[in-house]
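Participant: I would like to see how this sequence folds:
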Amino acid sequence: MTVQHLVVSETVSRVLLVEDDDEIAAMVVEMLTENGLQAVAVGSAAGMDAILRKQSFDLVVLDAMLPGEDGFSICRRLRASSTIPIVMLTALGDEINRIVGIELGADDYITKPFHPRELMARIKGLLRRASYGVEHRPQQTAMQFAGWQIDPILRQLVSPEGIHVSMTTAEFDILLAFCRNPGRVMTREQLLRLTHAGLAGPVERSIDVHVSRVRQKIEPNVREPTFIKTVRLGGYMFTPKVEAC
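Facilitator: Here you go, the predicted model:
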């Protein structure tokens, strides 16, 4: 199954939908194209891999229950090599599956049945944050802390060893918010407003999961974090000294 609508424009965002239900796929593709996006739908991991070898996309909408390789496995695999925003769209709506989806690297998690306008709003939100115009961004110079370098424009995180570290959109936005506010206690609600990282579930749980994943990637000792301190009844504080590169 391949459903696609191509618009000849270099500025139009391109969305890949991995969904084996033809009716849902057709509906989502139509909705996306009506909202000015390019959309391609495939029905399996194999179909996704084949089209990704030929084309690039700005966002992936991924069903969890697919024939062959399931969506959770696909999400893990995509995140290992790419920072592309991922929205999981699935009938598995319980809290555990939501958290698993986020932990594997999904940026958002929407359950079926879903309202088309909600899905469209979340897709546009992720695309907007991923391509936020330079002229509208605060503090655009690259920054460094404890040997790490973070570049708001290129959206890259580089370790002290010079290794580019893969991050989800939400993880990068949270770390960037910390770097722009070092030494300041930031509540979960503030992080939510700055990063929109709570779209995939309850605000506190979603923020905590993303912060935990950021810690796993930057902390010298994850069991005793020193970079991102938890402030009781407050939120979090980023402790390293942050300087412009």
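
Participant: rest of the way, CA atoms for contacts and neighbours
Facilitator: Will do.

Participant: Return the distance of N35 relative to G105.
Facilitator: 26 Å (C-alpha to C-alpha, to the nearest Å).

Participant: Same question for F178.
Facilitator: 20 Å.

Participant: So for the two, which residue has more residues nearby?
Facilitator: G105 (30 against 23; other C-alpha atoms under 10 Å).

Participant: Surely the more buried one forms part of a helix?
Facilitator: No - applying DSSP: H, G, I helix; E, B strand; the rest coil, one finds G105 to be coil, outside a helix.

Participant: which residues of this protein fall in strands?
Facilitator: Using DSSP state E, the strands found in the chain span residues 2-5, 14-18, 38-42, 59-63, 86-90, 108-111, 143-145, 148-151, 156-158, 164-165, 185-186, 228-231, 235-238, 243-244.

Participant: Which residues does the third one contact?
Facilitator: What it means is strand 38-42. Residues from elsewhere that reach strand 38-42 (C-alpha atoms under 8 Å, 6 or more residues apart in numbering): 1-7, 12-20, 25, 29, 32-33, 48.

Participant: How about the fourth one?
Facilitator: Residues from elsewhere that reach strand 59-63 (C-alpha under 8 Å, 6+ apart): 14-20, 71, 75, 84-90, 123, 127.

Participant: circling back to that earlier point, got JSON lines for the strands of the chain, with distance to S131 and mean neighbour count too?
Facilitator: Converted to JSON lines, the strands of the chain look like this (distance: least, C-alpha to C-alpha, whole Å; neighbours: other C-alpha atoms under 10 Å):
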{"stretch": "strand 2-5", "distance to S131": "22", "mean neighbour count": "16"}
{"stretch": "strand 14-18", "distance to S131": "12", "mean neighbour count": "25"}
{"stretch": "strand 38-42", "distance to S131": "16", "mean neighbour count": "24"}
{"stretch": "strand 59-63", "distance to S131": "11", "mean neighbour count": "26"}
{"stretch": "strand 86-90", "distance to S131": "14", "mean neighbour count": "25"}
{"stretch": "strand 108-111", "distance to S131": "17", "mean neighbour count": "23"}
{"stretch": "strand 143-145", "distance to S131": "19", "mean neighbour count": "20"}
{"stretch": "strand 148-151", "distance to S131": "14", "mean neighbour count": "20"}
{"stretch": "strand 156-158", "distance to S131": "13", "mean neighbour count": "19"}
{"stretch": "strand 164-165", "distance to S131": "19", "mean neighbour count": "14"}
{"stretch": "strand 185-186", "distance to S131": "25", "mean neighbour count": "18"}
{"stretch": "strand 228-231", "distance to S131": "26", "mean neighbour count": "17"}
{"stretch": "strand 235-238", "distance to S131": "25", "mean neighbour count": "20"}
{"stretch": "strand 243-244", "distance to S131": "22", "mean neighbour count": "14"}
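
Participant: Before we compare anything, build this one as well:
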Amino acid sequence: MMSEQTRLLMVDDDTELCELIGDYLENEGFLVEFAHNADDAQHKLQRAERYQLMILDVMMPGRSGMDLLQEIRPRLQLPVIMLTGRGEDIDRILGLEMGADDYLSKPCNPRELVARIKAILRRAGPKEHQTLFPDQPVSEAGIQLDPGIREVRIAEQMLELTGTEFNVLAYLMNNAGTVISKEQLTELVLHRKLTAYDRAIDVHVSRVRQKLGKLLPNSDVIKTVRGVGYQFVRGA
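Facilitator: Model (predicted):
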């Protein structure tokens, strides 16, 4: 049995499944709260310290579990188990790359879910608060980035970025003038170690540059420091 203080947040639009899984988890000694869409989950996660782990459904009406994970992961280190009814490898890979700790296909065996929750909680030690990600709006080189609403504007024009691209730009802008290594940026954004021949973070940085270039054609604000990493040029 787990401690009475172990509180979980389950985010799933299937209320019957929530009731079924919730009853099983509570019999195992967990305290469980529910959110049935991404907006409700965002509201509850404003007090993220009250939860030790989140169970997150990939497919929900409106914003998906993937969207929610992209939005919360830079600032919240809460362990996440993702659930999906699709069972496609690409979903599993994307979920893990975005920072999920584990992944189960639906319908899942509640006993297996409990085992995975306990394994993750055993591994999860106290994590250092990540201060590199901005908690307030940042303005550099004519770019206004608001981490609260996850918007980027240049001369009042909206810059359309994916969740991963937004996180790349947010880390670089918030540390303008400082070189962030590829290893560190990979861990911060993709939540995994950089491996040999791994160019994923380079691809994301390149896409951010391309999109910035359409609105800032004469400004190369992201500098490559060869053999090290990337730097947002202050005052570029």
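
Participant: hang on, the earlier thing: present the strands of structure 1 as JSON lines; the columns should include distance to E204 of structure 1.
Facilitator: Compiled in JSON lines, the strands of structure 1 are given as follows (distance: least, C-alpha to C-alpha, whole Å):
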{"stretch": "strand 2-5", "distance to E204 of structure 1": "37"}
{"stretch": "strand 14-18", "distance to E204 of structure 1": "29"}
{"stretch": "strand 38-42", "distance to E204 of structure 1": "33"}
{"stretch": "strand 59-63", "distance to E204 of structure 1": "24"}
{"stretch": "strand 86-90", "distance to E204 of structure 1": "19"}
{"stretch": "strand 108-111", "distance to E204 of structure 1": "15"}
{"stretch": "strand 143-145", "distance to E204 of structure 1": "26"}
{"stretch": "strand 148-151", "distance to E204 of structure 1": "25"}
{"stretch": "strand 156-158", "distance to E204 of structure 1": "25"}
{"stretch": "strand 164-165", "distance to E204 of structure 1": "25"}
{"stretch": "strand 185-186", "distance to E204 of structure 1": "13"}
{"stretch": "strand 228-231", "distance to E204 of structure 1": "13"}
{"stretch": "strand 235-238", "distance to E204 of structure 1": "10"}
{"stretch": "strand 243-244", "distance to E204 of structure 1": "29"}
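
Participant: Number of residues surrounding E10 of structure 1?
Facilitator: E10 of structure 1 is flanked by 7 other residues according to other C-alpha under 10 Å.

Participant: S64 of structure 2 too?
Facilitator: Residues contacting S64 of structure 2 under the criterion other C-alpha under 10 Å number 17.

Participant: Once you drop chain neighbours, what's closest to it?
Facilitator: Nearest residue to S64 of structure 2, sequence neighbours excluded (C-alpha to C-alpha, 6 or more residues apart in numbering): V58, at 5.8 Å.

Participant: got the contact list for the corresponding residue of structure 1 for the one you found?
Facilitator: Superposed on structure 1 with TM-score structural alignment, V58 of structure 2 falls opposite A64. Counting by C-alpha under 8 Å, 6+ apart, A64 of structure 1 touches D70, G71, F72, M88, L89, T90, A91, L92.

Participant: One more pass at 10 Å, please.
Facilitator: A64 of structure 1 makes contact with 18-19, 70-75, 88-92, 97, 101, according to C-alpha atoms under 10 Å, 6 or more residues apart in numbering.

Participant: Helices along structure 1, start to end?
Facilitator: In structure 1, the segments counted as helices under DSSP state H are 22-34, 45-52, 71-81, 95-103, 116-130, 169-180, 188-195, 203-218.

Participant: and Q144 of structure 1, which of the ones you listed is closest to it?
Facilitator: With C-alpha to C-alpha as the criterion, Q144 of structure 1 lies closest to helix 169-180 of those, at 8.5 Å.

Participant: for the closest one, packing partners?
Facilitator: helix 116-130, strand 143-145, strand 148-151, strand 156-158, strand 185-186, helix 188-195, helix 203-218, strand 235-238 (3 or more C-alpha pairs under 10 Å, 6 or more residues apart in numbering; DSSP states H and E).

Participant: of all the ones you listed, which lies closest to Q55 of structure 1?
Facilitator: Nearest to Q55 of structure 1 among those is helix 116-130 (17.6 Å), distances taken as C-alpha to C-alpha.

Participant: Onto which residues of structure 2 does that closest one map?
Facilitator: Here helix 116-130 of structure 1 aligns to structure 2 at residues 110-124, judged by TM-score structural alignment.

Participant: Taking the centroid of structure 2, which residue is nearest it?
Facilitator: The residue lying closest to the centre of structure 2 (C-alpha atoms, centre = their mean) is R73, at 2.6 Å.

Participant: Tell me the spatial nearest neighbour of the aligned residue in structure 1 for that residue, not counting adjacent residues.
Facilitator: In structure 1, R73 of structure 2 lines up with R79, judged by TM-score structural alignment. Counting by C-alpha to C-alpha, 6+ apart, R79 of structure 1 lies nearest to G105, which is 5.9 Å off, once chain neighbours are set aside.
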